[in-house]
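Enquirer: When you get a sec, could you give me coordinates for this:
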Amino acid sequence: MSGRFISFEGIDGSGKSTQARRLADALRARGHAVTLTREPGGSTGAEEIRRLVLEGDPDRWSAETELLLFTAARRDHLEKTIRPALARGDIVITDRFADSTRIYQGTTRGDLAATVDRLHDLMIGTDPDLTILVDIDPETGLSRARARAGTELRFEDMGLATQTRMRAGFLSLATTHPRFRVIDGARDPESVAADILSATLAHLG
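Expert: Modelled structure (predicted):
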């Protein structure tokens, strides 16, 4: 029996990471085997690349170099974590996947959308069965993201204009891909989690 592949997307500070954990807990409580993972990361090699792309000066890498780094991380993640879990019949929940690359490197940092898609088709060839887009006002999201402690703030440091373009890009993707469910992330976490669980259970049938 093959598993199901669910991704969470959204701008920085949208709450998607918290909601991904909540969904994993809720599905486990219902008896499902769940693998919770993240991008960039989710495997030993991919976690090493994560440090390269999420820390340091905002101009550290060009969009083209970022695209190659993220694709390398995703390939390792796919080989080492996602495919084995799906083969076991797990529900795989990932905090970000290829849609983030389509937006971050493909549209908001240059006109690389076609390159992103070609590289995805060549090296990844997999998209989620269901994508939960946690939507939030960019100013609110950026404020939340910057309030978090830590060193992984390279994309947040690109500013409000970048966050605004990313939100528009995600919403545009959601209109063209039926696997998306857009969830209002501006409400209390419990209400957001309830809507996400409802959408997921409907998808699982």
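Enquirer: contacts, neighbours, all on C-alpha from now
Expert: Noted.
Enquirer: so Gly31 sits in a strand?
Expert: No - according to DSSP: H, G, I helix; E, B strand; the rest coil, Gly31 belongs to no strand; its state is coil.
Enquirer: neighbours of it, just the number please.
Expert: 8 (other Cα atoms under 10 Å).
Enquirer: right, and Ile196 touches Leu133 too?
Expert: No - contact between Ile196 and Leu133 fails when scored by Cα atoms under 8 Å: they sit 9.5 Å apart.
Enquirer: Need the residues touching each of those two.
Expert: Counting by Cα atoms under 8 Å, 6 or more residues apart in numbering, the shared contacts of Ile196 and Leu133 are Ile183.
Enquirer: One more sequence to fold, the one below, so I can look at both together:
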Amino acid sequence: MARSLRAWRGRARLRTIALIGIDGSGKTTQAHRLAEALSAAGHPATYHRNAGGRRWLGRLAHRLGRPDAQRLVGRNGMLAVESALRWLAIALALLSCLVTGRTAVMDRYSACQYASIRAHGGQRWERLTRVGYRLFPAPQVTFLLTVDPAEAYRRIERRGTDHESMDWLTAAATAYRTLPEYASFVVVDAGGSPDEVSRRIRAHLTEWLPGDRPAATGPDDADPLATGPGRPGPVSAQARP
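Expert: This is a model prediction of the structure:
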């Protein structure tokens, strides 16, 4: 029987939130905003960027005259480096929050690595990676930010710090939808403005965290974590079986 995320209400405290999705979906922006909003609302939180080093490898490849990281170290080499670096980043983030008692807001988590491996066609690597990542607890809530690959491509080109192909973005979007963990994700439409997406995320958390919702005196008071005008937009929550 499906178990709703609301069943977590009343637990001692919120320990880990993960934001996942394809490049250009706004994970970093929303993770920063969420950590700041939670802290302001009395839930001390720390942002953690759990990168796998693919962007760094890509830049290194360009400097060495190769078109991308895969051409530099090979697909298997790239997946091995990415899996190891992300594992280390997640482990350090969890250890830090265990010591400090702060909520960990994770910009990327293990699901991002599984999706990356699937998008690269490395199913054998996924099995091995899952063994190593099994050490990490599942976040209490994982937000999957979804956006049309074409819009994600435009965002990446606008920021001008890296480049991703449409083929890769489309494959990554499909990979997230096919993960066995997909049913446990809170799927958030990230195609709107950053403020709209933030309200959708916070709308779920204000309902989920006990004691966070004050008596509303107006339409903008319904979300104690909101920083902008307007009411939260819809969010699709799917439960873990």
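Enquirer: Who has more neighbours out of Ile196 and Leu133 of the first structure?
Expert: Between Ile196 of the first structure and Leu133, Leu133 has the larger neighbour count (other Cα under 10 Å), namely 26 against 23.
Enquirer: Please, which helix or strand holds the more buried one?
Expert: Following DSSP states H and E, one finds Leu133 of the first structure within strand 130-135.
Enquirer: any idea how far Thr174 of the second structure is from Ile117 of the second structure?
Expert: Applying Cα to Cα, to the nearest Å, the value for Thr174 of the second structure to Ile117 of the second structure is 12 Å.
Enquirer: actually Arg134 of the second structure, not the one I wrote
Expert: Going from Arg134 of the second structure to Ile117 of the second structure by Cα to Cα gives 16 Å.
Enquirer: Also Leu79 of the second structure?
Expert: 7 Å.
Enquirer: How far away from the center of its chain is stretch 69-89 of the first structure?
Expert: How far stretch 69-89 of the first structure lies from its chain's middle: 14 Å, per Cα atoms, centre = their mean, to the nearest Å.
Enquirer: What ranges does the second structure have for its helices?
Expert: Assignment of helices within the second structure using DSSP state H yields the ranges 27-40, 54-63, 69-100, 110-119, 123-133, 149-159, 166-178, 194-208.
Enquirer: so the first one matches what in the first structure?
Expert: Looking back up the chat, that one is helix 27-40 of the second structure. Mapping helix 27-40 of the second structure onto the first structure (TM-score structural alignment) gives residues 16-29.
Enquirer: quick one: which of Arg134 and Ile117 of the second structure has more around it?
Expert: Ile117 (26 against 10).
Enquirer: Tell me the spatial nearest neighbour of that one, not counting adjacent residues.
Expert: Closest residue to Ile117 of the second structure apart from its sequence neighbours, by Cα to Cα, 6 or more residues apart in numbering: Glu126 at 6.1 Å.
Enquirer: How about Ala172 of the second structure?
Expert: Ala119 (5.1 Å).
Enquirer: Glu164 of the second structure too?
Expert: Distances taken as Cα to Cα, 6+ apart put Tyr153 closest to Glu164 of the second structure, at 6.9 Å, once the chain neighbours are dropped.
Enquirer: Can you give me the neighbour number for the aligned partner of the one you found in the first structure?
Expert: Residue correspondence to the first structure (TM-score structural alignment): Tyr153 of the second structure is matched to Leu142. The tally of other residues near Leu142 of the first structure (other Cα under 10 Å) stands at 21.
Enquirer: Could you pull up the residues touching Leu142 of the first structure?
Expert: Leu142 of the first structure sits next to Asp12, Gly13, Glu156, Gly159, Leu160, Gln163 when contact means Cα under 8 Å, 6+ apart.
Enquirer: mind checking how far the equivalent of Arg75 of the second structure over in the first structure is from Leu69 of the first structure?
Expert: Matched across to the first structure, Arg75 of the second structure falls on Ala63, judged by TM-score structural alignment. Remark: distance between Ala63 of the first structure and Leu69 of the first structure (Cα to Cα) = 10 Å.
Enquirer: Could you do Thr162 of the first structure as well?
Expert: Distance, Thr162 of the first structure to Leu69 of the first structure, using Cα to Cα: 20 Å.
Enquirer: Could you do Asp188 of the first structure as well?
Expert: Counting by Cα to Cα - Asp188 of the first structure and Leu69 of the first structure are separated by 35 Å.
Enquirer: Check Arg88 of the first structure too.
Expert: Between Arg88 of the first structure and Leu69 of the first structure the computed distance is 28 Å (Cα to Cα).
Enquirer: Have a look at those two and say which one is more surrounded.
Expert: Of the pair Arg88 of the first structure and Leu69, Leu69 is the one with more neighbours under other Cα under 10 Å, namely 18 against 12.
Enquirer: what residue of the first structure matches up with Asp189 of the second structure?
Expert: Using TM-score structural alignment, Asp189 of the second structure sits opposite Asp184 in the first structure.
Enquirer: Which residue is the nearest non-sequential neighbour of that match?
Expert: Nearest to Asp184 of the first structure is Asp135, by Cα to Cα, 6+ apart, at 5.3 Å.
Enquirer: What spatial separation is found between that neighbour and Glu9 of the first structure?
Expert: Using Cα to Cα, Asp135 of the first structure is found at 9 Å from Glu9 of the first structure.
Enquirer: likewise Arg22 of the first structure?
Expert: As defined by Cα to Cα, Arg22 of the first structure lies at a distance of 15 Å from Glu9 of the first structure.
Enquirer: Comparing these two, which shows the higher neighbour count?
Expert: The neighbour count for Arg22 of the first structure versus Glu9, taken as other Cα under 10 Å, is higher for Glu9 (25 against 18).
Enquirer: show me what contacts the spatially most central residue of the first structure?
Expert: The centre of the first structure sits closest to Arg96, judged by Cα atoms, centre = their mean, with a distance of 1.3 Å. Residues near Arg96 of the first structure by Cα under 8 Å, 6+ apart: Ser7, Phe8, Glu9, Arg38, Glu39, Pro40.
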